[in-house]
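Novice: Give me the fold of what follows.
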Amino acid sequence: MSGVGDKDEMRLLVTILTTAVLLLGSAWAGLGLALTGAGPEGAHGWRALGAGVLLAGACFVAWRRGSRWGAVAWVVAGCVGVSLWGRTVKPSTERDWAPDLEKVARADVDGTRVTFHDMRDFRYRSTTDWDASWFSGTYDANALTGAWFIVEPFSGFFGAAHTMVSFGFADGRYVVFSVEIRREKGETFSALGGLFRQFELVYVVGDERDLVQLRSNHRKDDVYLYPVKASKERVADFFMDMVARMNALHARPEFYDSVSNNCTTNLVKHFEKVSAVDVPYDHRTLLPAFSDALAYELGLIDTDAPLEVVRARHRINERAWAASNALDFSQRIRDPEAPRAASAP
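Specialist: Okay, the predicted model is just below:
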């Protein structure tokens, strides 16, 4: 009797597994058809629905004929087909871009001297109302004084965050690199869409009164500004590697990927390249709100106190509010003795 029971349990397990494969595979194929290449017009629902009906019909026929593995084979074939078709959708640098991403930075490099063009320096009244401004500037990697790792956890989304890097120079200037999606007019960010070649990847480069203040003062997210513990040579290598990748994206654009080609994974790749250190890819990379914990483990930020104490020390929101639009904004958000706003609205 035990043998019969074991066989029944095995049949049940196989049924559960094949059903899961059918459901998950069909969902993935449907999302791929709906979202791949979707722009401001939104998801291509009819395309996904039509293909889904055909795939479901084929699976149903195979299952009814007693071949659950035949049904699985149809779903696997559908997923492979959708994946191969998705590869025919190519990234572009020529689209009707959102106004704040109409221009993206590029650079002329002469040894250690880097001249950026189309750096962003907007002045915001709100997240949707601003005075647009782009500028050019020349910076010498030999004059770098340090780098800062910036983490902006998203309010209301567990584990989600944006990460950036800012570089300081001997003349008091700061340059921020922000790896983002390049939105078209009418597009909004979607982590799900980011899995299906929906957005191009872009390196936005600009002033801290734009890229930092936008997040701390107008989006009203917490912003953490951590000094990076690294040699001047390592910081310079990191800076030059980011410049090279930024320029390369002009010649060979790429799609953003919510898992493998996003803000944090790109910073990790730059770090690994210039440091020869293998960074563990775990929840702290997949959920960037915890990326400072990874930096803490690697000794890249202060480790003289528990992480929660370090976080509190480097949260800059009150200082950013007090220094709103000030010419010395960058200096004041780094000064622990700087006046703080009584409360951030």
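
Novice: Please count neighbours and contacts with C-alpha atoms only from this point.
Specialist: Will do.

Novice: next structured bit after the helix ranked longest in the chain?
Specialist: The residue-count maximum for a helix in the chain (DSSP state H) belongs to helix 2-35. Remark: after helix 2-35, the chain's next helix or strand is helix 45-64, criterion DSSP states H and E.

Novice: Which residues does the helix or strand following that next one contact?
Specialist: Downstream of helix 45-64, the first helix or strand assigned by DSSP H and E is helix 68-86. Helix 68-86 has contacts (Cα atoms under 8 Å, 6 or more residues apart in numbering) with 18, 21-22, 25-26, 28-29, 32-33, 36, 55, 58-63, 196-197.

Novice: run the last query once more with 7 Å
Specialist: 18, 21-22, 25-26, 29, 32-33, 36, 58-59, 62-63 (Cα atoms under 7 Å, 6 or more residues apart in numbering).

Novice: Now restrict the residues you listed to buried residues only.
Specialist: 18, 21-22, 25-26, 29, 32-33, 36, 59, 62 (16 or more other Cα atoms under 10 Å).

Novice: which of those lies closest to Leu267?
Specialist: Thr36 (25.3 Å; Cα to Cα).

Novice: Let's see this one next, to set against the first:
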Amino acid sequence: MNRLLLVLLQLLLTIVVLGATAWGAGLLIFRLSGTIGIAAAIGFGIAGIAGAIGLWSGAPRLPLSFAVLFVGLLGWWSSLLPSHDRDWIPELARLPQIAREGDRLTVANLRNFRWRTEADYDQRWETRSYDLTKIEGADLFLSYWSGEAIAHLLVSFTFKESPPLTFSIEVRREKGEEWSSLAGFFRVYEMAYVAADERDIVGLRTHARGEDVRMFRLRISPEQSREVLLAYVADVNRLAAQPRWYNTIFTNCTTVVYRLVGSVAPGWSFTLPLDPRVVLSGYLPGYLKDIGAVRQDLPLGELIRLGRISERARTISLDDPDFSRLIREGVPSAQP
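Specialist: The predicted structure follows:
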């Protein structure tokens, strides 16, 4: 029995050591440049394998040496601090800030670019005001660019007598920096909020990128929409004051929204812990259906079919002031 427990403990420690080895090697590859990073990762990988072997060969100095090396790597990792002061790509150069006076919100650095292609666009940064007493609801957009598993999420708040206010959580890339989902685990990218006009943030995806954008009207009252919007406002201002790392799993366009919406309890049946469909955001519509956040009287497939707006959106000019109204035509309303 004691022998079995010892073997199980060795197996557990081996898994921990090899997991730490993979994470540390990834950190070195993505945080150190070129051949230096590769060489450091190889060296760290050899140390990790030696540590795992030492667990079984009766050479405790090997796993202990690796543990010391790993603790040192953790110390370096924890010293990596996010920053607002980098040479950002133009569309993420400014972070929104939102002031509230009573029932009026004033959004500074609201993005309203006009996109012809991803590389050809007119830059427009604006300040807009919104009346919280005139909020009507909230809609969700999912933009698919590579298969069904992953999509980018946008949340848009609708108002009487005002255009929608749309939020996107994005990787804040520097000029010349490429996106890698693996690099997103290793404190490579900062997080950014974008507050935007739908003609910008949706039009970028429907017109300039040609992505498959799907829209879902959320079953949420004006009062609940207001609370969700104010949760956004608070987090937008927190980020503007204190930079934050983006993480591919834990701090991305869906997990952050999940926490924001859950914090104000809009009456949906949230599942805990985090549902895999929140991480694999392309499958989010099924999760929304299960928690009661979208129409319940229509099959999921019908909601998805009617929510595909890209083809219709591309027939509408991004200069058309009725863009937001027109892309909603045919999309099922929040209530029957």
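
Novice: element containing the residue nearest to the spatial centre of the second structure?
Specialist: By Cα atoms, centre = their mean, the second structure has its centre lying nearest to Cys253, at 1.7 Å. Per DSSP H and E: Cys253 of the second structure is located in neither a helix nor a strand.

Novice: Counterpart of it over in the first structure?
Specialist: In the first structure, Cys253 of the second structure lines up with Cys263, judged by TM-score structural alignment.

Novice: still on that earlier bit, widest-spaced pair of the buried ones among the contacts of helix 68-86 of the first structure?
Specialist: Farthest pair in those (Cα to Cα) is Thr36 and Ala62. Separation: 28.0 Å.

Novice: The counterpart of Asn217 of the first structure in the second structure and Ser156 of the second structure, how far apart?
Specialist: Per TM-score structural alignment, the equivalent position to Asn217 of the first structure in the second structure is His207. Applying Cα to Cα, to the nearest Å, one obtains 18 Å for the distance of His207 of the second structure from Ser156 of the second structure.

Novice: ok, the match of Asn217 of the first structure touching Arg314?
Specialist: Yes. Judged on Cα atoms under 7 Å, His207 of the second structure makes contact with Arg314 at a distance of 5.7 Å.

Novice: Quick check: buried residues in stretch 285-304 of the second structure?
Specialist: So stretch 285-304 of the second structure, judged by 16+ other Cα under 10 Å, has buried residues 285, 287-290, 292-296, 300, 303-304.

Novice: Straight-line length of it, end to end?
Specialist: By Cα to Cα, the extent of stretch 285-304 of the second structure from end to end equals 8 Å.

Novice: same thing with stretch 147-167 of the second structure?
Specialist: 23 Å.

Novice: just how off-centre is it within its chain?
Specialist: 13 Å (Cα atoms, centre = their mean, to the nearest Å).

Novice: Give the buried residues for that stretch.
Specialist: 150-159, 163-167.

Novice: How about Glu161 of the second structure, nearest residue that isn't a chain neighbour?
Specialist: Nearest residue to Glu161 of the second structure, sequence neighbours excluded (Cα to Cα, 6 or more residues apart in numbering): Lys134, at 7.9 Å.

Novice: any idea how far the one you found lies from Phe167 of the second structure?
Specialist: Applying Cα to Cα, the value for Lys134 of the second structure to Phe167 of the second structure is 18 Å.

Novice: And for Asn2 of the second structure?
Specialist: As judged by Cα to Cα, Asn2 of the second structure and Phe167 of the second structure stand 57 Å apart.

Novice: How about Glu178 of the second structure?
Specialist: When Cα to Cα is applied, the distance between Glu178 of the second structure and Phe167 of the second structure equals 22 Å.

Novice: Same question for Trp76 of the second structure.
Specialist: Taken as Cα to Cα, the span from Trp76 of the second structure to Phe167 of the second structure is 33 Å.

Novice: does Ser156 of the second structure sit in a helix, a strand or a coil?
Specialist: Per DSSP: H, G, I helix; E, B strand; the rest coil, the secondary structure class of Ser156 of the second structure is strand.

Novice: Excluding sequence neighbours, find me the nearest residue to the equivalent of it over in the first structure.
Specialist: Matched by TM-score structural alignment, Ser156 of the second structure corresponds to Ser166 in the first structure. Distances taken as Cα to Cα, 6+ apart place Val176 nearest to Ser166 of the first structure, at 4.1 Å, with adjacent residues excluded.

Novice: ok, back up a step: which among the contacts of helix 68-86 of the first structure gets closest to Thr128 of the first structure?
Specialist: Thr36 (27.2 Å).

Novice: which residues of the first structure does stretch 181-198 of the second structure align to?
Specialist: With TM-score structural alignment as the criterion, stretch 181-198 of the second structure aligns to 191-208.

Novice: buried stuff in that stretch?
Specialist: 193-208.

Novice: can I assume Asp139 of the second structure sits in a helix?
Specialist: No. Asp139 of the second structure: not assigned to a helix; according to three-state DSSP it is strand.

Novice: Just give the number of residues close to the closest residue to it other than its chain neighbours.
Specialist: Spatially, and ignoring its direct neighbours in sequence, Asp139 of the second structure is nearest to Arg217 (4.6 Å; Cα to Cα, 6+ apart). Burial of Arg217 of the second structure is recorded as 22 neighbouring residues (other Cα atoms under 10 Å).

Novice: Return the residue of the first structure aligned against Arg217 of the second structure.
Specialist: In the first structure, Arg217 of the second structure lands on Pro227 (TM-score structural alignment).

Novice: check contacts around the residue nearest to the centre of the second structure.
Specialist: Contacts of Cys253 of the second structure by Cα under 7 Å, 6+ apart are 152-153, 169-170.

Novice: which of these does the first structure keep?
Specialist: Contacts conserved in the first structure for the contacts of Cys253 of the second structure, using both residues aligned by TM-score structural alignment, their matches' Cα atoms under 7 Å: 152-153, 169-170.

Novice: Dump the residues you listed into CSV; add distance to Arg238 of the second structure as well.
Specialist: Conversion of those to CSV gives the following (distance: Cα to Cα, whole Å):
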residue, distance to Arg238 of the second structure
His152, 22
Leu153, 20
Ile169, 14
Glu170, 15
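
Novice: and which of these is nearest to Phe323 of the second structure?
Specialist: Ranked by distance to Phe323 of the second structure (Cα to Cα), those are led by Leu153 at 19.1 Å.

Novice: Setting aside sequence neighbours, what's the nearest residue to that closest one?
Specialist: Leu142 (4.8 Å).
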